[in-house]
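Participant: coordinates for the following, if possible.
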Amino acid sequence: MRRRTVRWAATMAALAVALSACGGSDGAVTPGSVPLPTGKPIVFFDITDATGLGGTSAAISQFTTGELAAQDYLNAQGGVDGRPIQVKTCDSKGDPAATTACAHGAIAAGAVAKLGLSVAWGENGFPVLKRAGIPSLNPPVNPQDLRDGEGSFVTAGSTEYEAQVYYAGSVLKAHSMVVFTDDNPSGQDHITRVKAAIENYGFDIELTPVLLPAGTADPTPFVAKAVRAAPDVILTNQSGAQAAQAYTAFYQQGFPVSRILNQGGAADYSSFFDRVDPKVANGALFSYAFANPDDMSDPQVVTYRAAMEKYAGVEGRSEFYEWGFANVMTLADIAKRIGVDRFDAASLKDFLSTVDDFPMFLGQPMSRRYATTAAPAMIRPQIQVLQFDDQKLTTVQPWFNPYDEMRRD
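Facilitator: You can find the predicted model right below:
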């Protein structure tokens, strides 16, 4: 922590003058406390499972934190051509009824778009907003998030499993693989997508699924089962406390962490890296849908990290923080492109339906041409692969579109 503080101090000193106009003291301000510009607000409605998901809810709430930090950062600079950004929030609780109620709340608030992460969204809140013509930017946690391209627009995370398979087969030269995942519909989808990716890339990889039953308190026996399969690579989607337990067990059983590929939401300092012995995590690989949060040579990362410190009181070294922040910043840029006087849900939906190479903050460009028959809502599939070592993330596979690498028969 001391080393990170010293490295960060130099960057923050350089940014102090630029951020001095943002108000507040040297510490973080309370989200939403920045005075709003006087124009008509542009309302984004965050529907996130802030409660109801036990240990995972803290990570999921990072979407909201990132959105609110972007709101305050933009409003401190006068909003979008004088119109303030307002991120209104609703706790969907992982519950169908609460999720549907939040969707109706978005309509009543005059929302331009739905943000945040709701696991029950696809079958509950999404149809409500689709009928109202309000675009949904929910991450791809339901089939509808990817398969309905008329009202759903996925800005990231839709190709992480495919990217992992490509990296495992082409870079790590894997011929055997374990998918270490939960025994639930999400885990089954994980396995299905990995199987399809292996075939589509034309790799000769033997796949062994290892499923963790719901409520597993100690993953050690399942880790042992995975290790006994003697795979070249293990793919997993464990995060937070579950990841800490699983990675510790893999380390203790002698499986090299540098042969474990995880999804970007697990590459989180507060819930994972800072909670395990560095030996347990050093070398771990992650597919990642946004800019490397430790790459301080990237001006957008510098802006982002400073804004998160200023307005949220956190470093923001997490894919979910970045995702929330990037969505709001990108929507503000779209409002400028459309024209703030004409920017509403209908104009945003029309824009996203035909978008072509529009830059995304902290990410690669969005384009409708990236959508596929299986995932018509996908507008930004590009992924990096990052590796954790010496208390920071480094990029080992630069940006690529996993679908561009698939075998063309």
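
Participant: only C-alpha atoms from now on, for both contacts and neighbour counts.
Facilitator: Fine.

Participant: quick one: the strands in the chain, in order.
Facilitator: In the chain, the strands defined using DSSP state E lie at 42-48, 85-91, 113-115, 176-182, 206-212, 233-236, 260-262, 285-288, 383-389, 392-400.

Participant: I'd like those strands as TSV, with distance to Asn124 and mean neighbour count appended.
Facilitator: Compiled in TSV, the strands of the chain are given as follows (distance: least, Cα to Cα, whole Å; neighbours: other Cα atoms under 10 Å):
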stretch	distance to Asn124	mean neighbour count
strand 42-48	12	25
strand 85-91	14	22
strand 113-115	13	27
strand 176-182	23	22
strand 206-212	27	18
strand 233-236	28	26
strand 260-262	29	26
strand 285-288	28	28
strand 383-389	29	23
strand 392-400	33	16
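
Participant: and of the ones you listed, who's closest to Met308?
Facilitator: Among these, the nearest to Met308 by Cα to Cα is strand 85-91 (15.7 Å).

Participant: tell me what that closest one is packed against?
Facilitator: The contact analysis (3 or more Cα pairs under 8 Å, 6 or more residues apart in numbering; DSSP states H and E) places strand 85-91 against strand 42-48, helix 62-75, helix 96-108.

Participant: against which helices or strands is the longest one packed?
Facilitator: For helix 62-75, the elements it packs on are strand 42-48, strand 85-91, helix 299-312, helix 319-338, judged by 3+ Cα pairs under 8 Å, 6+ apart.

Participant: thinking again about what came up before, need the strands of the chain in a markdown table (columns: distance to Gln300).
Facilitator: Listed next are the strands of the chain as a markdown table, based on distance: least, Cα to Cα, whole Å:
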| stretch | distance to Gln300 |
| --- | --- |
| strand 42-48 | 22 |
| strand 85-91 | 20 |
| strand 113-115 | 21 |
| strand 176-182 | 33 |
| strand 206-212 | 38 |
| strand 233-236 | 29 |
| strand 260-262 | 25 |
| strand 285-288 | 16 |
| strand 383-389 | 16 |
| strand 392-400 | 16 |
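
Participant: sequence B follows; please return its structure for comparison with A:
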Amino acid sequence: MRARSLVVIAALSVFALSACGSRVNDSGTPSGSPTQGGGVNTASDTGVTANDIKIGVIVGLTSPLGPETFSGSLYGAKAYFDALNAAGGVNGRKVTVVQCDDHGSGPDNSACVRKLVDDEKVFALAGVSAFDYAGAPYLNSKGVPDVGGQPTSNAYDQYPHLYSIYGSYYPRDGKRAGYDGKLYAGTENYRWLKDNLSTRVAGVVYYNVAPSQRYAQSVADGLRHEGYTVVEKEINYFAPNFDAAVLDMKARGADVIFDAMEDNGNLSLCKSMQAQGLTVKAKVTTSQGWTDTFGKTFADTPGCRNTTYAISTTRNYNDTNYPAVARFRADMAKYQPAREGKLSIWTLEGYASALWLTDAMKSCDADLTRVCVEKYLNRPQDYNGDDLLTARNFTKLATPPDSDTNCINVAKWEDSAGGGKGGWATRVTDMNTNCFTVPNLPYPAE
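Facilitator: Below is the predicted model:
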């Protein structure tokens, strides 16, 4: 189980009535209902009534990086909860989703957290993707669990009430992120590419800004550990010269390209690769780039587009031969039809986030409390989200392991996929058997 996903941070989830003795509120709804386990629902915790559970979602719908960059998880979570409510809810309680747009801003994120915690009094959060999770310390101080969020900042590696979609073995003691300010990542991505595509010389392109530099350094270190020759190319964010970087990588025989940049930088890089005649075996994007809209965004760079690979620890949302993926697609089509053609791995992970929180809530039966939910989350058993995710948990380790066995899913963009519309085609037999025992390499959290 990997400690966290390496994500580029550049610029960067039926009501039975009691036969007798139920009290009824002013609206005529029963205030106590028998549950699947035989108990009677009560207002058992903040954000929980006999008939309702209030769940918050924070995303950046109006982020400066665009409306799609930090919003996909919201639509997945909402589709799951809508389907859940249609099937009867959680032990007789329906889920009410309260969303907040933090605009990709730290101060607005803090305002969202306080709105959801203090004003809306939500029980928990799900489907969060916050670019700057400035409100995390306050959320954590109030003991509100955030389940299955996207770790686009270090908050999920630091606070005990925050649970990343990728699982974690970090101490998460509220002090420094990771182990004394160091995070760890395996080299499984690079080994897969080496073993399956025979890549040997890797270009790593990044901006001269700290988050991009840190990510790029961790990639370069992992590549070198796997025996690659690495060509590192720093791009001036304010005066980029991609052609010079591309020409140097071409001259030095780069056959795989990694980057630590957002979509605009990626597109500029691909245009330069096309113009300068740099062809590679693989151009590797992060899971954040695994989207339906990838083909349209890179329409003018066919060579780069059709050599792009994405690597994740989640099922490909196009693989409907897996029942849980088929349910996801059906729920999205029914409850979020406007997202057709705009799906992403983050959308599926938002759906899995809501599923994870729901499974934890169902384990509590009538006595739904945050303590009960977190007991479920912190149990030593692995969780796989009904086979949407590779196995993961939140068992804390006192020290980082020297090595770990990590399983990954790999997909490649193909113009011929999706009935000729283009799409992501899975390139491994099964992510649960595509596993590698690799070293854990440190990199700085800040």
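
Participant: between the helices and strands packed on helix 62-75 of the first structure, which one is nearest to Ala109 of the first structure?
Facilitator: Within those, the stretch nearest Ala109 of the first structure is strand 42-48; the backing value is 7.4 Å (Cα to Cα).

Participant: Provide the aligned range in the second structure for the closest one.
Facilitator: The aligned range for strand 42-48 of the first structure in the second structure is 53-59, by TM-score structural alignment.

Participant: mind checking how far Arg315 of the second structure is from Asp386 of the second structure?
Facilitator: Shown here: Arg315 of the second structure relative to Asp386 of the second structure, a distance of 11 Å by Cα to Cα, to the nearest Å.

Participant: with neighbour numbers in mind, choose between these two.
Facilitator: Each of Arg315 of the second structure and Asp386 has its neighbours counted (other Cα atoms under 10 Å); Arg315 has more, 26 against 14.

Participant: grab the nearest non-local neighbour of the more buried one.
Facilitator: Leaving aside its sequence neighbours, Arg315 of the second structure sits nearest to Leu388 (Cα to Cα, 6 or more residues apart in numbering; 5.3 Å).

Participant: tell me how many other residues crowd that neighbour.
Facilitator: By the criterion of other Cα under 10 Å, Leu388 of the second structure has 23 neighbours.

Participant: what residue in the first structure is paired with Tyr335 of the second structure?
Facilitator: Alignment note: Tyr335 of the second structure maps to Tyr311 in the first structure; criterion TM-score structural alignment.

Participant: okay but its match is in contact with Ala69, surely?
Facilitator: Yes - counting by Cα atoms under 8 Å, Tyr311 of the first structure does reach Ala69; the two are 5.2 Å apart.

Participant: how about the closest residue to Ile53 of the second structure other than its chain neighbours, what does it touch?
Facilitator: Closest residue to Ile53 of the second structure apart from its sequence neighbours, by Cα to Cα, 6+ apart: Val95 at 4.8 Å. If you count contacts by Cα atoms under 8 Å, 6 or more residues apart in numbering, Val95 of the second structure has them with 52-55, 81, 85, 89.

Participant: residue in the first structure paired with Val95 of the second structure?
Facilitator: Per TM-score structural alignment, Val95 of the second structure is aligned with Ile85.

Participant: span of stretch 374-389 of the second structure from start to end?
Facilitator: With Cα to Cα applied, stretch 374-389 of the second structure spans 19 Å between its terminal residues.

Participant: cool, stretch 229-249 of the first structure as well?
Facilitator: Using Cα to Cα, the two ends of stretch 229-249 of the first structure sit 15 Å apart.

Participant: how about it: buried residues?
Facilitator: Neighbour-count burial for stretch 229-249 of the first structure, with 16 or more other Cα atoms under 10 Å as criterion, is recorded at 231-249.

Participant: show me the contact partners of it.
Facilitator: Residues outside stretch 229-249 of the first structure that contact it (Cα under 8 Å, 6+ apart) are 55-56, 59, 164, 168, 172, 174-181, 208, 218-220, 223, 257, 259-263, 265-268, 271-272, 275-276, 280-281.

Participant: buried ones only from the residues you listed, please, as a PyMOL command.
Facilitator: Only the buried entries of these go into this PyMOL selection, using 16+ other Cα under 10 Å:
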select buried, resi 56+59+164+168+174+176+177+178+179+180+181+208+219+220+223+257+259+260+261+262+263+265+266+267+268+271+272+276+280+281
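
Participant: which ones among the contacts of stretch 229-249 of the first structure are found in helices?
Facilitator: Among those, the members falling in helices (DSSP state H) are 59, 164, 168, 220, 223, 280-281.

Participant: distance to Val385 of the first structure added to these, as TSV?
Facilitator: Converted to TSV, those look like this (distance: Cα to Cα, whole Å):
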residue	distance to Val385 of the first structure
Ala59	20
Gln164	8
Ala168	11
Thr220	27
Val223	23
Val280	19
Ala281	15
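
Participant: pick out the residue nearest the middle of the second structure.
Facilitator: Nearest to the mean C-alpha position of the second structure, by Cα atoms, centre = their mean, lies Gln150 at 4.0 Å.

Participant: residues contacting the counterpart of that residue in the first structure?
Facilitator: Counting by TM-score structural alignment, Gln150 of the second structure corresponds to Pro139 in the first structure. Applying Cα under 8 Å, 6+ apart, we find Pro139 of the first structure in contact with 116-117, 145, 154-158.

Participant: relative to Tyr161 of the first structure, how far out is the alignment partner in the first structure of Gln217 of the second structure?
Facilitator: In the first structure, the residue paired with Gln217 of the second structure is Thr192, using TM-score structural alignment. Taking Cα to Cα as the measure, Thr192 of the first structure falls 10 Å from Tyr161 of the first structure.

Participant: fine by me, thanks again.
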